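Enquirer: Requesting a structural model of the entry that follows:
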Amino acid sequence: MNLKGVRTGIAAACAVVSLGAASSAAAQGQCSRDTLDDIAAKYVEGQKQGSIFTLPVGEWVDYRENGQLVSTATGVISQPSDFDWHLALVDTGTCHVLVHGVILKPVPYVVTTQLAWTFNGLGQIRSTVVREGDANFDAKKTYAYASKEDWSEIPAGKRDTRQALLALANAYLDRAGGGAADVALAPSCDRIDNGAYSTNCEPAPGAAFVDREFTVDEAKGAVAVVSNRGEAEGPQDSRIFRIEDGKIRHVHAVTPSQ
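Expert: As a prediction, this is how the structure comes out:
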């Protein structure tokens, strides 16, 4: 999705430092895992401090929550909050970072944030946020279930390919959108929808998932998808999949009611 950038209220000196860091990374000719892991850590620290200043943003950054343009001075990122549990995924192929986590206090949230890294720094930050009032929302239950799951790196010889991970994630979304695609589910698959827990991962048909943007972390057997429901301007939705031995093991859905 091509989105128009908006200037953040970041001081010029900070922008120069950020651009310098981004240019240095670009000069290496790659989006290394170490670089992207560092960005994920800086995002977690930024949420803890309630400040975007910890992030290597460019001069212009597009920051959105649930598809809507939001000021970095008023959005969730501005509210000092520790993640009680979080998962960080990095995609060295697309230079995407995705952090999915649970905040319990001072205000409970479940947040999934996709950050797009470029040679100019972070130019796009998209958060999907659910909170009190959203269907099935329960941050405490999400924390209780998610913190028991295994999202560690899979041994190199047992990892699925990027193509296989993408194909399975797309098949799941196609089926959930009303299609007839076959989806390989692990016998012990479980799902968390905003806090509601189920051992039935079979996707229930509903509105289509359009404008899909992926973060694929082969090392963790994980795929995260940020999309819109029904149409390009429809409600934003995030899904995170853990895939083991060619089958979906965990599904997390972050689905705002509006």
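Enquirer: use CA for all of it now, contacts and neighbours both
Expert: Fine.
Enquirer: For the stretch 151-258 of the chain, just list every one of the helices.
Expert: 162-176 (DSSP state H, counting those that start in this stretch).
Enquirer: And Ala22, how far from Ala224?
Expert: 24 Å (C-alpha to C-alpha, to the nearest Å).
Enquirer: Tell me which of these two has more neighbours.
Expert: Ala224 (29 against 20; other C-alpha atoms under 10 Å).
Enquirer: here's the other one to compare against:
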Amino acid sequence: MMKLVATIASLLTLSQATSNREGLLASAQTYVTAQKTGNTSTLKLSPSFRYQQNNKERALSAGLLATPYALDLVRSTADTVACASYTMWISTSGGKPYVVGTQIRHENNTETISLIDTIAATTGDLFFDAKKTLGYIQKEDWTPINNTASIPSRELLRKVGDAYLDMWTDPKAADSIPWGTECERVEGSRYTSPCGKSLPRGGSSKPNGMRRYVIDEVQGSVDVLCQFDSLGTMPDSYEIRVIDGKVKYVHTITALNVG
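Expert: This next block holds a predicted model:
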């Protein structure tokens, strides 16, 4: 009987942790609208809502969302298991240019936002040049994977994301990643193709920590927000796309300044 109760509880937990993809993307769009207008009043925030920018908690009024930005590129992915989304946006005009990665988390539904978690890079950050980054990423193909046989598993995407972050501490991690022959890597504004060359193979004793994941099997993508502890304590976002079992795109957003 106790085993049956435990099984039912497990199933209920799994059910509650599954969200609607369209709803998650719609909620991500409300975040985009708030960023364009600098007005957060229409966001559906939970009573326990938190805002985090460059790995530090702060008030919404003290973050990027308090200022309107013209956005040159916006793209969102959805994680229906974690009830979360990831949005990348780039702004090259107006005041400060930005390249931003934001994870949004929900309280077991597709409307109430419990956390907006942002990594924001601007002038002076690692390899930063928003116009160059925009030029590279605009050329990418992010068409959803329609062939179900080609959709990578959640486990594979998580493994690839972790292996990428482990390259600085594990000499075998780089070679465990299934690099595509035409893979493109954009680190800040630094472009490398194919991805599998010029990679770190250990050397640091400090693993990259504070890992937070958004995994979208339909897009074949994983985004990991983290703290880059291997070479310091830099706020970081790593987004990787896998097509036909091979890594196609890698994006990194690294903030040297945590403000």
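Enquirer: In which helix or strand does Trp117 of the first structure reside?
Expert: Assigning secondary structure by DSSP states H and E places Trp117 of the first structure in strand 109-118.
Enquirer: And that strand against the second structure, how far off on average?
Expert: Its aligned residues in the second structure lie a mean 0.5 Å from strand 109-118 of the first structure after superposition (mean C-alpha distance after the TM-score superposition for the first structure).
Enquirer: now for that strand, which elements pack on it?
Expert: Judged by 3 or more C-alpha pairs under 8 Å, 6 or more residues apart in numbering; DSSP states H and E, the packing partners of strand 109-118 of the first structure are strand 96-103, strand 121-130, helix 139-146, strand 247-254.
Enquirer: Run a quick neighbour tally on Lys96 of the second structure.
Expert: Neighbours of Lys96 of the second structure under the rule other C-alpha under 10 Å: 11.
Enquirer: The one 3 residues further on now?
Expert: Val99 of the second structure: 28 surrounding residues under other C-alpha under 10 Å.
Enquirer: Which residue of the first structure is paired with it in the alignment?
Expert: Alignment note (TM-score structural alignment): Val99 of the second structure maps to Val110 of the first structure.
Enquirer: Now do the end-to-end distance for stretch 141-156 of the first structure.
Expert: End-to-end for stretch 141-156 of the first structure, by C-alpha to C-alpha: 32 Å.
Enquirer: Which residues does that stretch contact?
Expert: Here stretch 141-156 of the first structure makes contact (C-alpha atoms under 8 Å, 6 or more residues apart in numbering) with 84-85, 87, 102, 110, 192, 194-197, 219-221, 242.
Enquirer: Buried residues, it. List them.
Expert: Of all the residues in stretch 141-156 of the first structure, those buried under the rule 16 or more other C-alpha atoms under 10 Å are Lys141, Thr142, Tyr143, Ala146, Trp151, Ile154.
Enquirer: quick one: the helix ranked longest in the second structure to the first structure mean distance?
Expert: Counting by DSSP state H, the longest helix found in the second structure is helix 21-37. Compared with the first structure after fitting, helix 21-37 of the second structure deviates on average by 0.7 Å (mean C-alpha distance after the TM-score superposition for the first structure).
Enquirer: matching residues in the first structure for that helix?
Expert: Per the alignment by TM-score structural alignment, helix 21-37 of the second structure matches residues 33-49 in the first structure.
Enquirer: that older thread, specify which member of the buried residues of stretch 141-156 of the first structure is nearest to Pro56 of the first structure.
Expert: Relative to Pro56 of the first structure, the closest of these is Trp151; by C-alpha to C-alpha it sits at 26.1 Å.
Enquirer: Name the nearest residue to the match of Val99 of the second structure, ignoring sequence neighbours.
Expert: In this structure, Val110 of the first structure finds its nearest non-sequential neighbour in Val102, 4.7 Å apart by C-alpha to C-alpha, 6 or more residues apart in numbering.
Enquirer: contacting residues for that neighbour?
Expert: By C-alpha under 8 Å, 6+ apart, the neighbours of Val102 of the first structure are Phe83, Asp84, Trp85, His86, Pro108, Tyr109, Val110, Val111, Ala139, Thr142, Tyr143.
Enquirer: neighbour-wise, which of those leads?
Expert: When neighbours are taken as other C-alpha under 10 Å, the top entry among the contacts of Val102 of the first structure is Val110 (28 neighbours).
Enquirer: Give the equivalent position in the first structure for Asn55 of the second structure.
Expert: By TM-score structural alignment, Asn55 of the second structure lines up with Gly67 in the first structure.
Enquirer: Tell me which residues are up against stretch 5-20 of the second structure.
Expert: Taking C-alpha under 8 Å, 6+ apart as the rule, stretch 5-20 of the second structure contacts Asp79, Thr80, Val81, Ala82, Cys83, Asn108, Asn109, Thr110.
Enquirer: which parts of it are buried?
Expert: By 16+ other C-alpha under 10 Å, the buried positions in stretch 5-20 of the second structure come out as Ala17, Thr18, Ser19, Asn20.
Enquirer: measure the last one to Asn108 of the second structure for me?
Expert: When C-alpha to C-alpha is applied, the distance between Asn20 of the second structure and Asn108 of the second structure equals 10 Å.
Enquirer: for the third one, same thing?
Expert: Separation of Ser19 of the second structure from Asn108 of the second structure (C-alpha to C-alpha): 7 Å.
Enquirer: Glu187 of the second structure - nearest residue in space that isn't next to it in sequence?
Expert: Nearest one to Glu187 of the second structure, counting by C-alpha to C-alpha, 6+ apart, is Thr252 at 4.7 Å.
Enquirer: residue contacts, the counterpart of the one you found in the first structure?
Expert: Using TM-score structural alignment, the partner of Thr252 of the second structure in the first structure is Ala253. Applying C-alpha under 8 Å, 6+ apart, we find Ala253 of the first structure in contact with Arg191, Ile192, Asp193, Asn194, Asp237, Ser238, Arg239, Ile240.
Enquirer: count of neighbours near the equivalent of the second one over in the second structure?
Expert: Put plainly, it is Ile192 of the first structure. Using TM-score structural alignment, the equivalent of Ile192 of the first structure in the second structure is Val186. Per other C-alpha under 10 Å, the neighbour tally for Val186 of the second structure reads 21.
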